[in-house]
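Just to be clear, the model below is a prediction. Sequence and coordinates:
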Amino acid sequence: MTELHQAAAAGDFDQVEAILAQNKCNPNQRDIDWSYKTPLHWAAAKGHTETVRVLIEHGARPSLRTEYGWSPAHFAAESGRLAVLRLLHSLHAPIDKEDCCGDKPARVAEIYGHHDCVRFLKKAEIECQAYRKMAAQKGISMDDTDEEWAEHSKENEENGISKSHTQT
């Protein structure tokens, strides 16, 4: 876990900002000891909205996924972090992607009983898909895919590991 991961998880906004300003850490660094979580995953899970914002402003990609396909939106949904989900959606982060078990953030929020998040995510999913379609039509580039995770997922399928045999 890098210094940036630790500061993001702790919600130490000033430290996160200082690390990013000094270019001391890559905001998209995946921690292999923690299922490939990035600092953004930690900040989203802990509900540190301003930390999420500054990480994204400094190049953190909200489309990156953990080993099991969880995006920052999945972690925010699990923890009931509605403000983080609203911020991610306002920044056109992909909040409607399935993990390796086929669960979207809305389903994760539902499992954990975060009904306000479920209501928001159901509406936001439709808006996210509409924006993605409009962006494609207008030629607007979107960062909504984690190429590394997609390749890992494809390899698992080729090796006979299906959605029903993996766990988050």
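Nice, I can see it. Numbering: from 1, shown residues only.

okay, CA-based contacts and neighbour counts for the rest of this
OK.

Start and end of stretch 30-37, how far apart?
Using Cα to Cα, to the nearest Å, one end of stretch 30-37 lies 5 Å from the other.

Give me the residues contacting that stretch.
Contacting residues not belonging to stretch 30-37 are listed as Met1, Thr2, Thr38, Pro39, Arg65, Thr66, Glu67, Tyr68 [Cα atoms under 8 Å, 6 or more residues apart in numbering].

let's see 7 Å
Met1, Thr38, Thr66, Glu67 (Cα atoms under 7 Å, 6 or more residues apart in numbering).

Met142 versus the last one, what's the distance?
Here the criterion is Cα to Cα. By it, Glu67 lies 22 Å from Met142.

the more surrounded of the two?
Glu67 (19 against 14; other Cα atoms under 10 Å).

And what about the more buried one, helix, strand or coil?
On the three-state scheme (DSSP: H, G, I helix; E, B strand; the rest coil), Glu67 is labelled coil.

Now it. Nearest residue, chain neighbours left out?
Ser35 (5.1 Å; Cα to Cα, 6 or more residues apart in numbering).

got another, please set it beside the one above:
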Amino acid sequence: MELTKMSDMTKLHQAVAAGDCNLVKRILKKGLCDPNYKDMDWNDRTPLHWAAIKGQMEVMHLLIAYGARPCLVTDVGWTPAHFAAESGHLNVLKTLHALHVAIDAPDFFGDTPKRIAQIYGQRACVAFLEKAEPECQNYRRVAQQKGLLLDELDPDWDQKKKELELSLPSRNQNTNKKNKRGRGSKEWRV
């Protein structure tokens, strides 16, 4: 793959955030954009994070078909499942679960998508995740026994996590916890 121009990636992120499936398709078909590119200006969100935030199912399927990895995390460890849980997009969570994505992965603060759904009052998502989390754990256990490789690790996350641990005096500080999560200093809605 050729090196990607920053403006191309910004266009892909914007097209996904706007839910413009036709534009997303055109950008991806050109083959110049990495669907796993993390936009540092938006807390390391990938286009798949934006699709989950917006509940854009068609865009999400398109991104995955072009190689988007659902295990990639933001600067504080949020997966697409965290954003779907926050926004109440049950259909996104069901799709991620059907793809055997680790929908029980904790963020930097230890919050799983189920906990995020609880915080934001997304009852249907909580009910689904209560059943789906044990299934997800069981699938990982069986896959490990069979020697199957699962795409669950973000190679950048270990380093980011260490940097966060060094920058925060204590992981147990609960002050202003929402601002330290997925939203950051920028407003997340487009």
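Nice, I can see it. The structure presented is a predicted model; accordingly, all values stated were derived computationally and were not measured.

Could you turn the buried ones of the contacts of stretch 30-37 of structure 1 into a ChimeraX selection?
Burial among these is assessed by 16 or more other Cα atoms under 10 Å; the matching ChimeraX selection reads:
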select :38,66,67
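
Closest one to Glu57 of structure 1 out of the contacts of stretch 30-37 of structure 1, please.
Thr38 (14.8 Å; Cα to Cα).

For the closest one, list the residues it contacts.
By Cα under 7 Å, 6+ apart, Thr38 of structure 1 lies in contact with His5, Asn28, Gln29, Arg30, Asp31.

What is the aligned counterpart of the third one in structure 2?
Just to be clear, that refers to Gln29 of structure 1. In structure 2, Gln29 of structure 1 lines up with Tyr37, judged by TM-score structural alignment.

re the thing from before, among the contacts of Thr38 of structure 1, which ones are in helices?
Counted as lying in helices by DSSP state H, out of the contacts of Thr38 of structure 1, are His5.

what about the spatially most central residue of structure 1, distance to Asp33 of structure 1?
The residue lying closest to the centre of structure 1 (Cα atoms, centre = their mean) is Pro72, at 2.1 Å. Pro72 of structure 1 sits 17 Å away from Asp33 of structure 1, going by Cα to Cα.

for Ile140 of structure 1, same thing?
From Ile140 of structure 1 across to Asp33 of structure 1, the span is 35 Å (Cα to Cα).

And Leu91 of structure 1, by the same measure?
28 Å.

which one of these two has more residues nearby?
Using other Cα under 10 Å, the more surrounded residue of Leu91 of structure 1 and Asp33 is Leu91, with 12 against 8.

And the more buried one, what's its match in structure 2?
Match for Leu91 of structure 1 (TM-score structural alignment): Leu99.

In contact with its match, which residues?
For Leu99 of structure 2, no residue meets the contact criterion (Cα under 7 Å, 6+ apart).

Kindly recompute the last result at 10 Å.
Ile64, Pro70, Leu93 (Cα atoms under 10 Å, 6 or more residues apart in numbering).

Please spell out the ChimeraX selection for the buried subset of the residues you listed.
Buried residues within these, by 16+ other Cα under 10 Å, are selected in ChimeraX with:
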select :70,93
